[in-house]
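Chemist: can't give you the sequence, but here's the structure:
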């Protein structure tokens, strides 16, 4: 790992004032009066946070380079989104903003993400019209093997010390900042150090161990800010982390931390809708599956008319469901490309011909309830410990990043010396010896446990550009196996069918992942459409699971964000 940037001063009063402005700090009347006086003075020197959902006028500077009046940030926590926008206002890069927002969400949403997990990040450079993909997902410990869960409790891959993968979050922050950061490393952490001290106590009732580990976790954030990521992987923090995990039965060692490396690759790129370009996650993410879904939708030539009139609505939803079933069947062939050659498979599923062949197999008059009809062979487990962030910077750059602990609160194992809550990444592998919720074993040989391997993920952090290279949309989702379907659904409604981003994200959603053989829909999904789907042979079930889609769109220089969780 690299050495850290020089520490930038002591914590500044302006950050405390910043949180007061955002309404996150409760002050007494006297204290509020004092702060208000200081704020009046500080605002002469520092820009106020960018208001959300405000129009920005696009212009060109003297070098004919594309700029926006300001950028925008969208995440599942409003405070963290505001913090990310503040970083943009300080002339930080899109990556700077994303990192600060992620650290904040790890503090505010510890059930979903944090420095004990990992992430996938898609980055777009507007000036050069190039995209980059950073894989900072968790790895299996070197001592892990395909039979490690034999004879164990069936929940051992989900909860407990054996469920923990080597976390990549901090390494990912560092490597992204080294390549695309503008502000000092410490500056990205400084507001979060204050936030940790002020805010983390509020979640003690949600997770009882916080009262014991809050001070240690805040100190860990401060040490990483001052000393860099190397301290987490090859320093005292790493040693304390491994000591705690060893005491709790983990097979992870200090060598696992020392040998962890992120991976830079090209994103998956696909053209659709007459030159619109999609940049999305490469393996171990599910970007290839998202590309296939959108290519099939493109073959159907979905338009606004597909949402007008009950017969059209039923046919459109039927086609979407059938698309998902065929696509999810292919997932059972995918795996970590560092362990299995995925070149031919990825080339096939991202081709237009492959999409056309699947489109031609879809029968508008009926569905099939045998997984073998679609080529399916693997059941998919749901995970809910995930969070997504979307960023568009004033210079037109963009970041889409999805981070995860895998399950709610990950493995539920916490390092008491560091306060770090660890992931349950091992449950994303196909584990033959464990029968899952639907009584179907994992059978994907390419996704079986191996030491140093990364498991498959449903994450699809995506950036969509116009034919001239401007960012059109930044999108991703949280919600386990629903991530890919929800993202494709929102893109289809917005770009293909002409819904506003708000309407596309807020529209009642459906989901099908082949196993179980049923369409999941929330209580808000129209009864008339579900009845029509049942007449075509679909099994429709109400579901209390939810996905959260987080998107930003830019239309004629206006940057608008929206997020919504749907059951």
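Modeler: Everything's here; your move. No experiment lies behind these values; they were computed from the predicted model shown.

Chemist: from here on, contacts and neighbour counts on C-alpha atoms
Modeler: Noted.

Chemist: Toward the C-terminus, what is the element adjacent to the longest helix along the chain?
Modeler: Identified as the longest helix of the chain according to DSSP state H is helix 310-330. Counting by DSSP states H and E, the element after helix 310-330 in chain order, helix or strand, is helix 343-349.

Chemist: Excluding its own residues, what touches that next one? List them.
Modeler: 288-289, 291-292, 354-355 (C-alpha atoms under 8 Å, 6 or more residues apart in numbering).

Chemist: do that again at 7 Å, thanks
Modeler: 288, 292, 354 (C-alpha atoms under 7 Å, 6 or more residues apart in numbering).

Chemist: Quick check on those: which are buried?
Modeler: Buried members of the contacts of helix 343-349, scored by 16 or more other C-alpha atoms under 10 Å, are 288, 292.

Chemist: From the contacts of helix 343-349, pick the one nearest residue 389.
Modeler: Using C-alpha to C-alpha, residue 288 is the member of the contacts of helix 343-349 that lies nearest residue 389, at 20.1 Å.

Chemist: Double-check that that closest one belongs to a helix.
Modeler: Yes. Applying DSSP: H, G, I helix; E, B strand; the rest coil, one finds residue 288 inside a helix.

Chemist: alright, now check it against this:
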């Protein structure tokens, strides 16, 4: 029985006529795509953490389905990757059953994004009328109500086949006995060490917190977290949201200046929504609706690039100046609309149909000048950073697919661990627009649509996505970590795979670019573009800035033969584990 009431939101179905209606897809090249990748035929998990991916694969080997494996992997990562997959965070799940299963093969999405406390106010992060960034990023006041536990257990109860005690047994053991600290965890802790509270430092200091955080290779024990996981194993979601641990979390948060209450925890529920979807290159793209902006922005950009392709703008292939120019402009247009029009659909009418309507997209794309950058892009008027996230992709032997993205926002979220719980709390309140036009942690700006409101869920860039053929078979499962760069990383992976015919491993490894409207800079990866290409783009009017990796994509692809290829992003610590 569900420990929490599930909220069923009004359903909407987005079918975008702006895309070619059900075109015939070119067969994906299996031989080329599997040359340098790990493959399997029964099932696969591709994730940031090999230990948790192996746990998910073990569940598949024991007869579990894609949701069982995804839930096990997620709870595993709450232990092995607490800096971005803690129980104190939230996420989104896209699940598409195989058409071969007896159940309905329609795709489903679960929104378990964090929620603003009922005591939240529009100006809670303002001082003298101006936004104070640290208030929404660090400490107990920065947290929304966590959603991961509720979301995972709802998915398991509705679509899974295994018992939660079975899936939680190994993560509990890991938390009690300890896991080896990864280089990524050490680096993340080092970055946030000064913002962590005493309880967090005690856990992630491995016995030498006075000197600094755990070092790579050391053993990290999380016995408080093990007890919380045990309570969830026995009592379900109530063990996290209604029991003594919820009371302890609320007490510690409020003592430290936070405003979360027992009512906030007890009334939190995951929400089922209807995915946004359309066609691209003969395949159906199924992705996340708001409060994720990722799905709508992704579909807008793909639609813009179809227009560019028809005009011959992409004919010179990957990395060409003309193709890069078109991609940059598509990103700018879509991110401008994101800032102006998107928010939690339960509180703000998001004009989905209009944003994805043929006439609107055609009108927006008229601003594209093939010879130079358009520096005056603004949001349309439709008629009525480092990766702090983690994504993993799962497919089982029947072809059922799950794409799931989790986050606590920044590394180690707010840096606050309520004493006695081991739960790293999120700082997702920073994803609201504290003040229109003021950038958040990732440099994103927003409008009133994403303003702080009690019980509201902040806008997100998470973009779990599943690509299906016209027979409903799940072919590609992907998503990414990386704040707003999630959306552009998923975009470029799909364009590289389906437009430029790259094998999946190459489509992910290829250099990326990123533009999010504001700031006006085009970000590129170090050594990602040649000096000649950068010079040509600069001549066209673009400002180029080189930096680190732009998103971390983890994906898998299943061919008509039944073979599955896994492709973790070389920018991260990911791994592929086949059943």
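Modeler: Cool, the structure landed. Since the structure is predicted, the reported quantities are computational estimates derived from the model, not experimental observations.

Chemist: Need the contacts of helix 343-349 of the first structure in a markdown table (columns: distance to residue 532 of the first structure).
Modeler: As requested, those are arranged in a markdown table below (distance: C-alpha to C-alpha, whole Å):
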| residue | distance to residue 532 of the first structure |
| --- | --- |
| 288 | 30 |
| 292 | 26 |
| 354 | 29 |
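
Chemist: Just give me the closest of the contacts of helix 343-349 of the first structure to residue 467 of the first structure.
Modeler: So of the contacts of helix 343-349 of the first structure, ranked by how close each gets to residue 467 of the first structure (C-alpha to C-alpha), first place is residue 292, at 20.0 Å.

Chemist: Hmm, the closest one is touching residue 355, no?
Modeler: Yes. Counting by C-alpha atoms under 7 Å, residue 292 of the first structure touches residue 355, with 6.1 Å between them.

Chemist: where does residue 411 of the second structure land in three-state SS?
Modeler: Assignment for residue 411 of the second structure (three-state DSSP): coil.

Chemist: which position in the first structure aligns with it?
Modeler: In the first structure, the residue equivalent to residue 411 of the second structure is residue 408, according to TM-score structural alignment.

Chemist: With residue 399 of the second structure instead?
Modeler: Match for residue 399 of the second structure (TM-score structural alignment): residue 396.

Chemist: Can you name the residues that contact its match?
Modeler: Contacts of residue 396 of the first structure by C-alpha under 7 Å, 6+ apart are 66-68, 126, 470-471.

Chemist: Now intersect those with the strands, please.
Modeler: 66-68, 471 (DSSP state E).

Chemist: Leaving out the residues flanking it, which one is nearest to the residue positioned nearest the centre of the first structure?
Modeler: In the first structure, the residue lying closest to the centroid (C-alpha atoms, centre = their mean) is residue 402, at 1.6 Å. Leaving aside its sequence neighbours, residue 402 of the first structure sits nearest to residue 388 (C-alpha to C-alpha, 6 or more residues apart in numbering; 4.3 Å).

Chemist: so that neighbour, which of the three states?
Modeler: Taking three-state DSSP, the label given to residue 388 of the first structure is strand.

Chemist: Report how many residues lie close to it.
Modeler: By other C-alpha atoms under 10 Å, 31 other residues sit near residue 388 of the first structure.

Chemist: what do you get for residue 311 of the first structure?
Modeler: 12.

Chemist: One more: residue 31 of the first structure?
Modeler: For residue 31 of the first structure, using other C-alpha under 10 Å, the count is 10.

Chemist: Mind listing what's buried along the helix or strand where it lies?
Modeler: Following DSSP H and E, one finds residue 31 of the first structure within helix 29-42. Across helix 29-42 of the first structure, burial judged by 16+ other C-alpha under 10 Å covers 35, 39.

Chemist: Right, I'll leave it there.
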